[in-house]
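Engineer: No letters, just coordinates:
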């Protein structure tokens, strides 16, 4: 069996006197969509920021694509290990156009010096076409796009990076029904391509429609992981609210477990 694309063991983090995460366990495997759910303040975004090097964990272990990651790692380290991230704030540059935003982090150059703007435009048009996304001319400044269009551009940029692990923080938060469905289809296409997709979401309808497994965080603790096909919305809500008790050992179920 292959290594998990992402594994966390015993991850803990405090901010002053606040225990943001406590002994969190998690694993996501190639070829699956794994959703992370929980109330506001449950620790979901903190967990993602620890994985991506924005925050450093106080204790625990992280591995990405089978390689151990130093807890003092940074965003560049994680990208080199094969991780693409879409943050909730999208991290787009509004004064740049769509093509330029899609190329951030890997700007094509001619002769190693001059920005190849024609190639940027071609690459942008291709990735948007492949994703069946319509957001206007690739030379349109991102600042002129709607919130939903910006969300799609941020996701398209992550897809363009072609990494084996994609992390999405609330990818449908600003989207309508049709745009949300398109994001779900993109995630399923990434899964079919063998990539691991980790999705933080408050939208349980979206989660049950697209995720293979669901991990619940409550008050900074991983209280359970369920296969979507073997659980119910009532059980997940119960784990989120505390109406259902946490698993005694909420270690991640292996992808190929029965």
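Structural biologist: All right, it came through fine. Just so it is clear, the structure is predicted and the values come from calculations on it, not from any experiment.
Engineer: CA only for contacts and neighbour counts going forward, please
Structural biologist: OK.
Engineer: Contact partners for the residue minimising distance to the centre of the chain?
Structural biologist: Compute the mean C-alpha point of the chain, and by CA atoms, centre = their mean the closest residue is residue 167, 1.7 Å away. Residue 167 makes contact with 48, 83-86, 197-199, according to CA atoms under 8 Å, 6 or more residues apart in numbering.
Engineer: and if we set it to 7 Å?
Structural biologist: 84-86, 197-199 (CA atoms under 7 Å, 6 or more residues apart in numbering).
Engineer: which residues of the protein fall in helices?
Structural biologist: All helices of the chain, identified by DSSP state H, fall at 44-51, 75-80, 98-103, 117-130, 147-161, 177-192, 204-210, 233-241.
Engineer: Most widely separated two among the contacts of residue 167?
Structural biologist: The most widely separated members of the contacts of residue 167 are 84 and 199, with 12.0 Å between them, by CA to CA.
Engineer: before we go on, here's another structure to hold up against the first:
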């Protein structure tokens, strides 16, 4: 089944999804954060999830990361229904999440951050192997980091984002969720991160990119999924949809257009 935007009728991808969410709902007391949300991402595809404040983006990220458990709905991974009740469940499935705060230790160097909690210890700390693997991973991502022994505190925002993403890849995930990866970055640093997202797609990962920046979304996304007030409100082909169409779905303007069209059709004597 393909999702369509209520006004444009733009179809969702027909590629078999590696991750498929169906009718995901999450309530916090009387507040419905997510209501029957659907989301697909295929291998080698970048899906941008956009929406205004309160749209449910952060809750969706935390459901995928295992921080929150969905109240209802189903999640399929590699065409097998699964349950995500903890971050460990998400990790074991192959879902990695890079949160907006990055969770890096600024006093540690790049190698130490990459292997934090997963140090190689065949009897003693294997610093040589960890450094080699760090360089290999960063080169695969075309990362612009001059040395892996520099403290993270001395890196730019784009370089820190690169370290956080590289760290998530050590577990060989199949899907990576990026929460506002270009927020508060300058032009050059944003371009660096967008290039990194392209590398992730080339590696065959499914990428879910949470963003509010339409320029960044249109630069790298294959599809754009709009959330509004915790519900799906459109799926767009990023290559053909205009920013105006996507923003209209985000703020609900397209809903008004559809309603007016329906009302005109239902008036007696109207064509």
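Structural biologist: That came through, no problem. Keep in mind it's a predicted model, so treat the numbers as computed, not measured.
Engineer: Work out the TM-score between the chains.
Structural biologist: Once superposed, the chains reach a TM-score of 0.87 (TM-score structural alignment, normalised by the length of the first structure), with 245 aligned residues with a CA RMSD of 2.1 Å.
Engineer: circling back: JSON lines please, covering the helices of the first structure and showing mean neighbour count and distance to residue 2 of the first structure.
Structural biologist: Output for these, formatted as JSON lines (neighbours: other CA atoms under 10 Å; distance: least, CA to CA, whole Å):
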{"stretch": "helix 44-51", "mean neighbour count": "22", "distance to residue 2 of the first structure": "20"}
{"stretch": "helix 75-80", "mean neighbour count": "15", "distance to residue 2 of the first structure": "19"}
{"stretch": "helix 98-103", "mean neighbour count": "25", "distance to residue 2 of the first structure": "31"}
{"stretch": "helix 117-130", "mean neighbour count": "17", "distance to residue 2 of the first structure": "28"}
{"stretch": "helix 147-161", "mean neighbour count": "21", "distance to residue 2 of the first structure": "22"}
{"stretch": "helix 177-192", "mean neighbour count": "17", "distance to residue 2 of the first structure": "15"}
{"stretch": "helix 204-210", "mean neighbour count": "16", "distance to residue 2 of the first structure": "23"}
{"stretch": "helix 233-241", "mean neighbour count": "17", "distance to residue 2 of the first structure": "28"}
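Engineer: Reformat these as a markdown table; add distance to residue 7 of the first structure.
Structural biologist: Shown next, in a markdown table, are the helices of the first structure (distance: least, CA to CA, whole Å):
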| stretch | distance to residue 7 of the first structure |
| --- | --- |
| helix 44-51 | 10 |
| helix 75-80 | 13 |
| helix 98-103 | 28 |
| helix 117-130 | 29 |
| helix 147-161 | 20 |
| helix 177-192 | 18 |
| helix 204-210 | 20 |
| helix 233-241 | 21 |
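Engineer: between those helices, which gets nearest to residue 220 of the first structure?
Structural biologist: helix 44-51 (7.9 Å).
Engineer: What is the corresponding segment of the second structure for that closest one?
Structural biologist: Aligned using TM-score structural alignment, helix 44-51 of the first structure spans residues 57-64 in the second structure.
Engineer: Show residues contacting the matching stretch.
Structural biologist: 33, 68-70, 90.
Engineer: Report the two of those separated the most.
Structural biologist: Farthest pair in those (CA to CA) is 33 and 90. Separation: 20.4 Å.
Engineer: quick one on the thing from earlier: so what corresponds to the residue nearest to the centre of the first structure in the second structure?
Structural biologist: Checking TM-score structural alignment: residue 167 of the first structure goes with residue 177.
Engineer: those strands in the second structure, which residues are they?
Structural biologist: 19-28, 31-41, 46-50, 72-77, 80-82, 95-98, 175-179, 206-210, 223-228, 231-237 (DSSP state E).
Engineer: now those strands in JSON lines, with distance to residue 152 of the second structure?
Structural biologist: Listed next are the strands of the second structure as JSON lines, based on distance: least, CA to CA, whole Å:
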{"stretch": "strand 19-28", "distance to residue 152 of the second structure": "32"}
{"stretch": "strand 31-41", "distance to residue 152 of the second structure": "32"}
{"stretch": "strand 46-50", "distance to residue 152 of the second structure": "27"}
{"stretch": "strand 72-77", "distance to residue 152 of the second structure": "34"}
{"stretch": "strand 80-82", "distance to residue 152 of the second structure": "36"}
{"stretch": "strand 95-98", "distance to residue 152 of the second structure": "16"}
{"stretch": "strand 175-179", "distance to residue 152 of the second structure": "19"}
{"stretch": "strand 206-210", "distance to residue 152 of the second structure": "23"}
{"stretch": "strand 223-228", "distance to residue 152 of the second structure": "32"}
{"stretch": "strand 231-237", "distance to residue 152 of the second structure": "37"}
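Engineer: For residue 149 of the second structure, find the nearest of those strands.
Structural biologist: strand 95-98 (21.9 Å).
Engineer: Wait, residue 43 of the second structure touches residue 204, no?
Structural biologist: Yes: Residue 43 of the second structure lies in contact with residue 204 (CA atoms under 7 Å); the separation is 5.3 Å.
Engineer: Settle it for me: which of the two has more neighbours?
Structural biologist: Shown here are residue 43 of the second structure and residue 204; by other CA atoms under 10 Å, residue 43 has more neighbours (20 against 14).
Engineer: Kind regards, and thank you for your time.
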